[in-house]
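sequence and predicted model, in that order:
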Amino acid sequence: MAAEQNTIHNLILENKEKLSISGVSDVDTFDEGKIILFTEDDTLIVEGEELHIQKLDVANGELIIEGTIYAIQYTGDGSTARANKGFFKKMLK
């Protein structure tokens, strides 16, 4: 059952200012206007202003973003798109 827990993906947006995401496998790029991250099944783009990563726990798949959030978009890239990408994976090599 442990493998099933890793595939669960949830988004909780609070007042367009705090976004909690589960099922995150890595963060590709981030700045104050855009954060691109990978879930188990897709690539997710979060756009806004003054975006900051409040918490990142890749081991548990948890990410909390704070700032003014304008858009959340799935790209449909799937797992093959993230095979060689990821800011934190590159840093840990």
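Received it, and whenever you're ready, just let me know what you need.

from here on, contacts and neighbour counts on C-alpha atoms
Will do.

strands of the protein, start to end?
10-14, 18-22, 24-30, 34-39, 43-57, 62-74 (DSSP state E).

of all those, which lies closest to K85?
When the strands of the chain are compared by Cα to Cα, strand 24-30 sits nearest K85, at 6.4 Å.

buried set for the closest one?
Neighbour counts over strand 24-30 (16 or more other Cα atoms under 10 Å) mark V24, S25, D26, V27, D28, F30 as buried.

presented hereafter is structure B, for comparison with structure A:
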Amino acid sequence: MTERRQDGKNQNIILENREKLSISGVDHVNSFNDNTIIVSTVKGVMNIKGESLNISKLNLEDGNVVIEGQIDGITYSNKDVGGSKGGGLLGKMFK
């Protein structure tokens, strides 16, 4: 049985011409570079892959992120990559 977050929050994803991705319901940006951006959202960890990726707008208070570049793929994972909820590398080392 898998555990899912059911906190009543909605998430919207708008992809425009595979060049501009707007995401709501973002809790944390775990990591980013030109080819991969990983964010924790209210619906799970989201991996965005592409080329020349750039976070052009970030407002974690509202939970909104806008990513620009060539978007090649978007996937969800139930795993918390990077430990956004108080863990991180040191937290994993001392468990």
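Thanks, I have it. Not measured: the values here are computed from a predicted model.

make TSV out of the strands of the first structure and add distance to N84 of the first structure.
Below are the strands of the first structure laid out as TSV (distance: least, Cα to Cα, whole Å):
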stretch	distance to N84 of the first structure
strand 10-14	24
strand 18-22	21
strand 24-30	10
strand 34-39	12
strand 43-57	13
strand 62-74	19
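
contacting residues for D28 of the first structure?
Counting by Cα atoms under 8 Å, 6 or more residues apart in numbering, D28 of the first structure touches I35, I36, L37, F38, K85, G86, F87, F88.

any idea how far the closest residue to the third one other than its chain neighbours lies from N15 of the first structure?
Spelled out, that is L37 of the first structure. Distance criterion Cα to Cα, 6 or more residues apart in numbering; nearest residue to L37 of the first structure, sequence neighbours excluded, is V27 at 4.1 Å. Separation of V27 of the first structure from N15 of the first structure (Cα to Cα, to the nearest Å): 23 Å.

returning to that earlier point: just the buried ones among the contacts of D28 of the first structure, please.
Applying 16+ other Cα under 10 Å to those flags I35, I36, L37, F38, K85, G86 as buried.

I'm done for today, thanks for sticking with me.
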